[in-house]
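Visitor: What follows is a protein structure lacking sequence information:
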C-alpha cells in the first residue's frame, strides 16, 4: 500500500491589524483580522522536514503590517489583492495564495474617538491561483428578523415529528453570506459591497416566506438581478427559533406576543444562487 501526501497549505491565521490614518484632527480607523494560506511546491517540508522553500508564517505576518504602512489599506478587497499577488509573485514555489480578511466595525463618536459597533462583520477572500484571481466579498453576523410574514407548513411527518405547523411565525437569522465577483478589477469595491448588502436586506424584508430556504433563494436572486458584477451568492442562514410561550398556567392568553428566543439547537439552511453561465466556484475559494 502506497502512502502519499494529499492537498496541503500553510499560513498565518488571524493577524490582528489596526490602522489609523491621521488626517489632522479627524482620524480614520480600520480594524482587520487577516489570515493567509499559501500552497505550492512544499512537499519536502512535510516528507523530509526540508524547510528551504518555506516562507515562515512570522514573515507572512510581518508582510501584512509592512503593506499596511507602505500602501495603506483602502477597501479590504484591494488590500487582499496586494497581499495575495505579492506572495505568489515573490515566492518561486508558491502557486496559490488565499488571503481572508474580516473588517470589524467601529462607529465614530468624535474626531479621533470611536465605539466598537455591534453590526455585522464585512469579509473578503482573495485567491491568486496561478493565472487566476478570484475575489469573494461578504459579511457575517448580520441579524435580521421579520415578526410576521412567515409560515412553515406542509412538511414531512414521521413517527418522530412533534413540530406543529406555523401560519404566522417570527423568522430570524444571522446571515453569513459571500459573493463572487466576475472580475478581480473594480472601480468601487465599497459601493458594490453596500449595494449587495442592501439587496440582501430588502429581499429578506419583502419576501413573504414559506420557508427559510425560499428566503435564501430570494435574497441571492435579488443580488444577482441588480448587481451584474456578481456571479454567485452563497449563504449560511441559521434559523434563530422563537417559540411561543404557553401562558395558560397563569390564566393568560398569548396572541403571538410573548416568545422564548432559543439559541440552540437550530436549523441551518445553506445554499448557493448562481448565474447559469458562471464558472465553477472551487471550495478552496469558499473556505480558507
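Guide: Yes, it's here. These numbers come from a predicted model, not from an experiment.
Visitor: CA atoms for contacts and neighbours, from now on please.
Guide: Fine.
Visitor: ranges for the strands of the stretch 1-150 of the chain?
Guide: 15-23, 26-40, 94-104, 106-108, 114-116, 121-129, 132-146 (DSSP state E, counting those that start in this stretch).
Visitor: three-state assignment of residue 217?
Guide: helix (DSSP: H, G, I helix; E, B strand; the rest coil).
Visitor: What is the neighbour count of the residue nearest to it when sequence neighbours are not counted?
Guide: Take residue 217 and drop its neighbours on the chain: the residue closest to it by CA to CA, 6 or more residues apart in numbering is residue 273, 6.4 Å away. Neighbour count for residue 273, taken as other CA atoms under 10 Å: 20.
Visitor: The structure to be compared is supplied as follows:
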C-alpha cells in the first residue's frame, strides 16, 4: 500500500522476442529450429514497483541468457522448450510463483538441387508461423499451441446465400465462389504429456483436410467443421479458437474490353474484409480458461 489508497495490480515482466536459431549438426543433414521466445515472470515483485527494491528480480537479461543456455542441450518442440523454461524459473528462482512463456517458430525449407533436398542449404518458408504459449499459475500448467497466417483457398465448392437483406444490402447471392482465408488458430491442451510436434502436424493436417472436404455454405460453417474435426480426432485438446478473415476475390468485369469472364479472372481485395472468429469447445470445457489471458485479440 502506498498510503494514498493506490495499490499495485497484477503485473509481470520479462524479456520479449528473444531470437534463437539452433542448428543441429549431429549428422551431415543439418536441421534448423528458428524461434522467437518471450519470457514473462509473475510473483512477489511488489517491492520493486513500490520501493525500487530488486532483491526478487530476475533480470530480463538473465532470462534471455537462460533461453540460449537451455538451447545448448537442444530445443525440440517449442511447447516442450517453454515447459522447461517455466519449470526452471518457477522451481529455481525465489519469488517467482508463475509466468507466461510464448514462442513463434518460423519455417525453413530445404533448397532443391537437381531435384533433391540439400543437406544444409535452406530457403525461408511462406508466411505461416507456428505459435505456442505455456502458462504456470498456482501450480497449474497449461499449454496452448497454434498457427498464424495459414493461407488457404478453394476455387469452387463454396456458396453464400440466404442471408438477411435490408435496404443497404447490395451483395448478390452465389452458389459458386472462391473461398479464401488466412487461418489463425490456437488450441488448448488438457495435458502436458503430449508429443507436441506430432500433435501440431496432425492438427494442421486435420484443419487443411476439413477445409478442403467441406462444401462451404459460409465461412462460419467451415470454421466450425474444422474445429469439430480436430476435437473429434484429438482427445487431449479441449478447445480451439479461430480468427479467419475473408480474403475476398471479386470477378473482374471485362465487358468494357468486349470480353466475357467465365469466372476465371478475379481481383483479390485486401480490405475491407469479413472477419470471422469463434471458439469450438467440448461440452463442459471451461469457457474462459485463464491460460488465454494475455493473448491479444480473439486468439
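Guide: That came through fine. Remember, it's a predicted structure, so these values are computed and weren't measured experimentally.
Visitor: just to revisit the earlier point, which of the helices or strands spans the equivalent of the residue nearest to residue 217 of the first structure over in the second structure?
Guide: Residue pairing (TM-score structural alignment): residue 273 of the first structure is matched to residue 280 of the second structure. For residue 280 of the second structure, the element it lies in under DSSP states H and E is strand 275-281.
Visitor: Equivalent analysis for residue 176 of the first structure, please.
Guide: strand 171-181.
Visitor: Mind reading off the mean deviation between that strand and the second structure?
Guide: With mean CA distance after the TM-score superposition for the first structure, strand 171-181 of the first structure departs from the second structure by a mean of 0.8 Å once superposed.
Visitor: Next secondary structure element downstream of that strand?
Guide: helix 189-206.
Visitor: distance from that following helix to the second structure after superposition?
Guide: Mean deviation of helix 189-206 of the first structure relative to the second structure after superposition (mean CA distance after the TM-score superposition for the first structure): 0.9 Å.
Visitor: what does that helix contact?
Guide: 75, 77, 137-138, 144, 146, 215, 218-220, 222-223, 226-227 (CA atoms under 8 Å, 6 or more residues apart in numbering).
Visitor: of these, closest to residue 38 of the first structure?
Guide: residue 77 (17.8 Å; CA to CA).
Visitor: on that earlier part again, ok now the strand holding residue 280 of the second structure, how far from the chain's centre?
Guide: On the basis of CA atoms, centre = their mean, to the nearest Å, strand 275-281 of the second structure sits 14 Å off its chain's mean C-alpha point.
Visitor: and that strand with strand 179-189, angle?
Guide: Going by axes from the mean of the first three to the mean of the last three CA atoms, to 10 degrees, strand 275-281 of the second structure is angled at 30 degrees with respect to strand 179-189.
Visitor: returning to what we had before: how about the strands of the stretch 1-150 of the first structure, which one is nearest residue 179 of the first structure?
Guide: strand 132-146 (5.4 Å).
Visitor: tell me, the closest one lands on which residues of the second structure?
Guide: With TM-score structural alignment as the criterion, strand 132-146 of the first structure aligns to 140-154.
Visitor: After superposing, tell me the mean distance of that stretch to the first structure.
Guide: Looks like 0.9 Å for stretch 140-154 of the second structure (mean CA distance after the TM-score superposition for the first structure).
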